[in-house]
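[1] show me how the following folds:
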Amino acid sequence: MIEFTGERFVPSEDGEIAYEHWHRYGWCRSLVKGRRVLDVACGEGYGAALLAAEASEVVGVDLSGDAIEHARQAYASVSNLVFQQGSATAIPFPDASFDVVVSYETIEHLAEQTTMIAELRRVLRADGVLVISSPNRPVYSDARNYRNEFHVKELDLSEFVGLLESQFGAIRLYGQRLATGSFILPDSAGEQVYQAVTRGEGASLRFESANLESVMYYVAVCGGEGCTLPELPPSVYLDRAVDLYARYQGVALWASDIDRQFSELGRAHRRLQREHEERSRWAVALDQEVVRLAEQLAALQAELDERTSWAIEADQARLKATQDYEALVQAFDARSRWADTLVAELEALRDKAPVSSPQGPMGHGDDPGSV
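    I've put the predicted structure just below:
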């Protein structure tokens, strides 16, 4: 079975979308009896298989190769049903090939809508019939503030009709929506009140009387003996003011808004979580930087202490050298003064000494013994 992604319906789905898709194919089955039919954007193939139960031949076309391959395998036992890959804007068949063309919930997926309608007209015979559906944008999307990610261009009624009128001269519109109400039907088993379409086994539909099961109330019409009772028609009561389906849609819209708010809160939470993690990382990095700077400061302090100690020692050495120098200067000065004293004494002694003969102590005529 093809996985349901929201882009195309698969028969394994239940609920609102299933009611809508099954009902469309069941509703038009009488129209295709004995005719050659083309189902454009056939998807999984369940609808084409339903139509094949009445038509002489049905061809299902879809852009997805995977969908076509699945359909061929899933409905291989249906002899008058074939599937072929192709686009709604370039249908791979000659002009006037089909009596009926069916295309449900396709046009909103395409930007080339005018081309698609022209192609549907081309492959239809002159007296052929097109059955096509399109979501009503004001109700489907605008009123619910809803966006289908697979829809390229949704249409309102005037846009839809204008598009169809470009190729088709006769148009009859029908509306489809789910509704809730009260049924009053004859309590006659097997009597066909009006045709009801309901889900059968597997990918099938049943067409039967709309007799109700699990009747909540009985309503009787009575008269006297021999009285001809009036036959009241079956009746369906719909109250627009108390529409459970509309209420469901309102609840769904509320739930969607809650889900949106929850998603926003989730995103905000994740953003705050990221900010918290970033700030935590920043705090850790800051702590590491503080430790690094403290270590650097300690190293600088140790270096400063070492240099201070060296400076003190150097200053002490300089002071000692200065003192030693001053002591040497003082000693030198003392010796200089002593030397000056000696020189003075020597000079004094020289002044007192007798003058010698010019010829010297060994000169001629001197007495060796004289002074």
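
[2] hey, let's count contacts and neighbours off CA atoms from now on
    Will do.

[3] packing partners of the longest helix belonging to the chain?
    Longest helix in the chain by number of residues (criterion: DSSP state H): helix 244-352. Helix 244-352 sits against no helix or strand, with contacts defined as 3 or more C-alpha pairs under 8 Å, 6 or more residues apart in numbering; DSSP states H and E.

[4] pretty sure S134 is in a helix, no?
    No - membership of S134 in a helix is not supported by DSSP: H, G, I helix; E, B strand; the rest coil, which gives coil.

[5] so who does the nearest residue to it once chain neighbours are set aside touch?
    Excluding its sequence neighbours, the residue lying closest to S134 (C-alpha to C-alpha, 6 or more residues apart in numbering) is E105, at 5.4 Å. By C-alpha atoms under 8 Å, 6 or more residues apart in numbering, E105 lies in contact with I132, S133, S134, P135.

[6] pull the most distant pair out of the residues you listed.
    Farthest apart among these by C-alpha to C-alpha are I132 and P135. That separation is 10.6 Å.

[7] comparing these two, which residue is more hemmed in?
    Using other C-alpha atoms under 10 Å, the more surrounded residue of I132 and P135 is P135, with 20 against 17.

[8] one more, so I can put them side by side:
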Amino acid sequence: MERYTTEHLFHQWYEHWHRYFWVLPLIKDLQLADLACGEGYGAALLAQHAKHVTALDIDAATIQKAQQKYPQDNIRFVCADVLNTGLAANQLDCITSFETLEHLAEHEALLFEFKRLLKQDGVLIISTPDTDVYNPEDKHNHHHVKELDRVEFQGLLSRHFAHSALFGQQLQLASVIKPIDNQAESVTLQAKWVQQGKEFTAHKDITKPQYLLAIATDCEQNLEKFKHLGGSCFNDSENSLYKHHEQQLQRLQSVDKRMPELEQQVQRQATIINHLKARLGL
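    Reported below is the predicted structural model:
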């Protein structure tokens, strides 16, 4: 089973944590469920803001570990099938379910269950890889049962919810300029994309996001509120991924520098071997 754990660093760390941090501003005091919660790290983060979080996963051992690791009063961990949760209907203000859809073939049944659990004005926040970008050369992830492209994902949501908004997530390398004499928690950033040719030309972001995130609801007012989440930039204070990238580049450059020397050593050894073979009549 494909499952992210917090011990996994680098690109997965950024992608998985970012989704949960992204929704935090709008879940304060909500009744929430994180369905297919995995080891529970996201549910624990959501519980710092939500009124109560029900965290559900099909794997009993994973749920048991989550209960031990995150013993918060406002989290309930449940072992159940996400297609048949057994939870009470019409009780949830919000459902989060990240990277769940592609592991199941029964997409319609999954959305029916989500809809059953939500209040009339409830909101679903869901993510899945865009198969056109995630598998550009049909390099299928064997853990994934059924992936969707953007059009298919939007179509699925529209069959179950009156309103939806789509977002894209992609890991990108960027240079950041920010004020350092203002220690405000949040800083407004301008995003610039350029293409380098003979001259730099600025243009809109034309990159294709690897992951699709959607907000879906029957309540237009709630959609507008959640749409204010907008774009989001996420990083760790240690800039770990970039540092790892630089370390690997330095290692490869060091290997490249040694290659000519090693090739000469191999050639000298081959000459010696051939000389010895000749003397031995081999």
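
[9] so R35 of structure 1 sits right up against V100, yeah?
    Yes - the pair R35 of structure 1 / V100 is scored as a contact, 7.1 Å apart, by C-alpha atoms under 8 Å.

[10] more neighbours, those two?
    Neighbours per residue, other C-alpha under 10 Å: of R35 of structure 1 and V100, the larger number sits with V100, 24 against 18.

[11] contacting residues around the residue mapped onto the more buried one from structure 2?
    Using TM-score structural alignment, the equivalent of V100 of structure 1 in structure 2 is C94. The neighbours of C94 of structure 2, taking C-alpha under 8 Å, 6+ apart as the test, are I27, L30, Q31, L32, A33, L118, G122, V123, L124, I125.

[12] do that again at 6 Å, thanks
    With contact set as C-alpha atoms under 6 Å, 6 or more residues apart in numbering, C94 of structure 2 has these partners: L32, G122, V123, L124.

[13] the aligned residue in structure 1 for the last one is in what secondary structure piece?
    Under the alignment (TM-score structural alignment), L124 of structure 2 pairs with L130 of structure 1. Counting by DSSP states H and E, the element that carries L130 of structure 1 is strand 124-132.

[14] got the contact list for that strand?
    Outside strand 124-132 of structure 1, the residues that touch it by C-alpha under 6 Å, 6+ apart are A96, S97, F98, D99, V100, V101, V102, S103, Y104.

[15] you'd agree the fourth one is up against G34?
    No - proximity of D99 of structure 1 to G34 does not meet the contact threshold set by C-alpha atoms under 6 Å, at 9.6 Å.

[16] these two: which is more packed in?
    With neighbours defined as other C-alpha under 10 Å, D99 of structure 1 and G34 compare such that D99 has more, 20 against 14.

[17] so which helix or strand takes in the more buried one?
    Secondary-structure assignment from DSSP H and E places D99 of structure 1 in strand 98-103.

[18] now that strand on structure 2. Mean distance?
    With the two structures superposed, strand 98-103 of structure 1 lies on average 0.4 Å from its match in structure 2, counting by mean C-alpha distance after the TM-score superposition for structure 1.

[19] F83 of structure 1 -> structure 2?
    Pairing criterion TM-score structural alignment: the partner of F83 of structure 1 within structure 2 is identified as F77.

[20] R8 of structure 1 too?
    For R8 of structure 1, the aligned position in structure 2 is occupied by R3, per TM-score structural alignment.

[21] what is the neighbour count of that match?
    By other C-alpha under 10 Å, the burial measure for R3 of structure 2, its neighbour count, is 10.

[22] please, where are all the strands along the stretch 1-150 of structure 2?
    Secondary structure of the stretch 1-150 of structure 2 (DSSP state E, counting those that start in this stretch): strands located at 31-35, 52-57, 75-79, 92-98, 118-129.

[23] hang on, I meant the stretch 151-282 of structure 2
    Using DSSP E, counting those that start in this stretch, the strands of the stretch 151-282 of structure 2 run over 163-169, 193-196, 200-203, 211-217.
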